[in-house]
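Student: pasting the sequence and the predicted model now:
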Amino acid sequence: MKLDLNDTTATDVNKALLQARRASGTPAVGMVLTMVVVIDEEFAYDAMRAAQQASQEHPSRTVVVIRRHPRSPRDRTHSRLDAEVRLAADAGPGETVVLRLYGEVRDHAQSVVLPLLLPDAPVVVWWPVDAPDKPAEDPLGALAQRRITDMDACPDPLGELEKRAAAYAPGDTDLAWTRLTLWRSALAAALDQEHAPVRSVAVEAEPGNPSAELLLRWLRARLEVSGEVRPSAGPAITAVRLETDRGDVSVVREDGPLATLTLPGQPPRSLALKIRPTSELIAEELRRLDADDMYEIALRGAGATSGSAADAGAV
């Protein structure tokens, strides 16, 4: 079911949601959170598709905020809100509200979004592109328990990483970090089998990959060793090599969904290590909504002093 509301208000959108829910027989009690997606029209389709796929695991109300660029001087001052309400087959197990903001209301999106949040449910804000420099201080970010950005979508990912480190607040996370989950699991499994001390680390990745820099900082902080990022042809991270007294521990993924784990004195073995789609990354982030202390350590290195991080495992 899809309803279009032109030149409307947040109150009318709420009424339309209630009427559509009654007409389709879809209850609201099954939804576990509100997800706010802040995006441009150019990237809206892909972002909404990823959010809808993630809602298969986490039924939610997805509020998509699209700030439209004014075409004339009058449009810059005339406030207008157009909305789409999507339920059932058009929104998966949850419901989707698409808000297009024109004029002055573009700068006050939080006043439109606030009445549409599910009561007594967590709020997650996701900026697929063009995230604010300080997500926690953004008016929409201030509504959320979890704020998701993506350095990899920025023109200067490594420069963006430094901004994220300087502005970090509990509840912040980034998909560049989420992309490392499988790598971290593989390395943890390798170190569980190889107990020789690690002397240095090397991460090989395509130039400018922020996940590689995060992984290097994480390993250096947790293993207390030196290391470097080495350029490769990609895609993304292609190898991690840990130098030990008994030989190298390496996880190498040159291409495809499989990687090769090599341990000193043991035959190589294959690991599943695919590049995951955005929908899987978002679904993972929605599984936990507390502060990500490990992400803070990866951003800031050994200088991070989060209480729970001090008790965390090495990898």
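Tutor: Thanks, I have it.
Student: CA atoms for contacts and neighbours, from now on please.
Tutor: Noted.
Student: residue 51 touches residue 279, doesn't it?
Tutor: Yes. Contact criterion CA atoms under 8 Å: residue 51 and residue 279 qualify, at 6.3 Å.
Student: more crowded one of those two?
Tutor: For residue 51 and residue 279, the more surrounded residue by other CA atoms under 10 Å is residue 51, and the numbers stand at 29 against 19.
Student: and that one, that's in a helix?
Tutor: Yes. Counting by DSSP: H, G, I helix; E, B strand; the rest coil, residue 51 is part of a helix.
Student: can you tell me how far it sits from residue 130?
Tutor: Distance of residue 51 to residue 130, given as CA to CA, to the nearest Å: 17 Å.
Student: so residue 109 sits against residue 140, correct?
Tutor: Yes. With contact defined as CA under 8 Å, residue 109 reaches residue 140; the gap is 7.3 Å.
Student: the more surrounded of the two?
Tutor: Taking neighbours as other CA under 10 Å, residue 109 and residue 140 compare with residue 140 leading, 22 against 19.
Student: which residues touch the more buried one?
Tutor: Contact analysis of residue 140 by CA atoms under 8 Å, 6 or more residues apart in numbering lists 109, 110, 125.
Student: those residues in strands, which ones?
Tutor: The strands, defined by DSSP state E, take in residue 125 from the contacts of residue 140.
Student: can you add distance to residue 263 and give the contacts of residue 140 back as TSV?
Tutor: Converted to TSV, the contacts of residue 140 look like this (distance: CA to CA, whole Å):
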residue	distance to residue 263
109	53
110	52
125	41
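Student: quick one: which of the contacts of residue 140 is nearest residue 244?
Tutor: Residue 244 has its nearest neighbour among the contacts of residue 140 in residue 125, at 41.7 Å by CA to CA.
Student: isn't residue 167 right next to residue 133, touching?
Tutor: Yes. Applying CA under 8 Å as the test, residue 167 and residue 133 come out as touching, 7.2 Å apart.
Student: okay, one more to line up with it:
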Amino acid sequence: MIIDLPSSNTSAVNRKLVELRESGGVFALGRVLTLVVVTDDGPLLERSIDAANEASREHPCRVIVLARGQRKASPRLDAQIRVGGDAGASEVIVLRGYGPLAAEEAGAGMVMPLLLPDAPVVAWWPGDAPASVADDPVGKLAQRRITDALAAKNPSKAFEQRRKNYADGDTDLTWTRLTNWRSQLAAAMDVPPWEAVTSAVVAGEAVSPSTELMAGWLAAELDVKVRRSPSETENGLSLVRLSRPSGPIELARPDGRTAKLTQPGQPERLIALARRAVSDCLAEELRRLDPDEVYRDALAGVSLVTRGRTPVKV
């Protein structure tokens, strides 16, 4: 069910929520957090709501979407409430601010009256995000702040902003997309022979924040020389090679979907390793509210990585 509240205010939205709760049952109870989604009013809006709805099936929450409209328009707030089948396991409140109400400061002011009491707040920027999300008015309300450098208009610039302005509580979905890669590499190293890694090579397309983070993670965790090289494919991260005295461990994904794991003394294995959906990554990040120190160390480790110019064949 979708209820439109044109030319509204947050008081009217709250009254409507109470009315829906009294007439339709306890759909607002049992929420574990408030997820604030900050985006522009455009094609990304509905995709972001769909991803939040999917993630809410694992983490029932109130979703507040700040859909920034035309900044040159007259001041106006158009609100929308979605419940039931249109809201997954959550309730979705869409706030479309125009004119001065499209500014970051105004967005934080509109969100505050709608936050669930005594519940954590997570902020998510599914597209472009401020240079320092921890200093953003909405970011200051949140315990966790989720960005996605890959979805930004300039992924390389966005990734450098995440590195430069990291604060405890920040994370990025380019890091979450590496969870399965890191799990496979850790499992491969946990079988005989138990040897130390002497060097590593990470290859991926030229603009790939996840490839940068993988190289930074290995440099920080293994304390060895890591070379980040371009690859001949354009599927994001495509290869990780860990050199050891008995031979390398290599995890290669040439087609962006299926990876091949090779290591000494073991048969080759094919592993499903397609790029994860945004909803899956978002659900994973909502499982924790504490700072992600490993992500922080991976960001710092990027500065330790050497650069190769010759494309690596995968």
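Tutor: It's in. Only a predicted model underlies this, so the values are computations on that prediction, with no experimental measurement involved.
Student: quick check: the gap between the equivalent of residue 104 of the first structure over in the second structure and residue 106 of the second structure.
Tutor: Residue pairing (TM-score structural alignment): residue 104 of the first structure is matched to residue 100 of the second structure. Separation of residue 100 of the second structure from residue 106 of the second structure (CA to CA): 7 Å.
Student: neighbour-wise, which of those two wins?
Tutor: Neighbour totals were compared for residue 100 of the second structure and residue 106, and residue 100 leads with 18 against 14 (other CA under 10 Å).
Student: which ones are touching the closest residue to the more buried one other than its chain neighbours?
Tutor: Of all residues not flanking residue 100 of the second structure in the chain, residue 75 sits nearest, at 5.9 Å (CA to CA, 6 or more residues apart in numbering). The neighbourhood of residue 75 of the second structure, defined by CA under 8 Å, 6+ apart, consists of 97, 98, 99, 100, 101.
Student: repeat for residue 289 of the second structure
Tutor: Counted by CA under 8 Å, 6+ apart, residue 289 of the second structure has contacts 143, 144, 169.
Student: residue 96 of the second structure now?
Tutor: 41, 66, 67, 68, 69, 77, 78, 79, 102.
Student: could you dump these to TSV with secondary structure?
Tutor: Shown next, in TSV, are the contacts of residue 96 of the second structure (three-state DSSP):
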residue	secondary structure
41	coil
66	strand
67	strand
68	strand
69	coil
77	strand
78	strand
79	strand
102	helix
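Student: mind listing what residue 30 of the second structure touches?
Tutor: residue 60.
Student: could you verify that it is part of a strand?
Tutor: No. The assignment for residue 30 of the second structure, made by three-state DSSP, is coil rather than a strand.
Student: run a quick neighbour tally on the counterpart of residue 181 of the first structure in the second structure.
Tutor: Matched by TM-score structural alignment, residue 181 of the first structure corresponds to residue 179 in the second structure. A total of 13 residues lie near residue 179 of the second structure under the criterion other CA under 10 Å.
Student: again, but for residue 288 of the first structure
Tutor: Neighbours of residue 288 of the first structure (other CA under 10 Å): 10.
Student: equivalent analysis for the one 10 residues further on, please.
Tutor: Other residues within reach of residue 298 of the first structure by the criterion other CA under 10 Å amount to 24.
Student: and the closest residue to it other than its chain neighbours, helix, strand or coil?
Tutor: Spatial nearest neighbour of residue 298 of the first structure, chain neighbours left out: residue 218 (4.4 Å); criterion: CA to CA, 6+ apart. Following three-state DSSP, we place residue 218 of the first structure in the helix state.
Student: tell me if I'm right that residue 218 of the first structure and residue 293 touch.
Tutor: No. Counting by CA under 8 Å, no contact exists between residue 218 of the first structure and residue 293, whose distance comes to 11.4 Å.
Student: who has more neighbours out of these two?
Tutor: Just comparing residue 218 of the first structure and residue 293: by other CA under 10 Å the higher neighbour count belongs to residue 218, 24 against 21.
Student: correct me if wrong: residue 79 of the second structure contacts residue 95.
Tutor: Yes. Counting by CA under 8 Å, residue 95 is a contact partner of residue 79 of the second structure at 4.7 Å.
Student: which one of those two has more residues nearby?
Tutor: Per other CA under 10 Å, whichever of residue 79 of the second structure and residue 95 has more neighbours is residue 95, with 30 against 23.
Student: enumerate every residue touching that one.
Tutor: Residues near residue 95 of the second structure by CA under 8 Å, 6+ apart: 64, 65, 66, 67, 77, 78, 79, 80.
Student: quick one: the strands in the stretch 201-315 of the first structure, in order.
Tutor: Under the criterion DSSP state E, counting those that start in this stretch, the stretch 201-315 of the first structure contains strands at 226-231, 237-244, 247-252, 258-262, 269-272.
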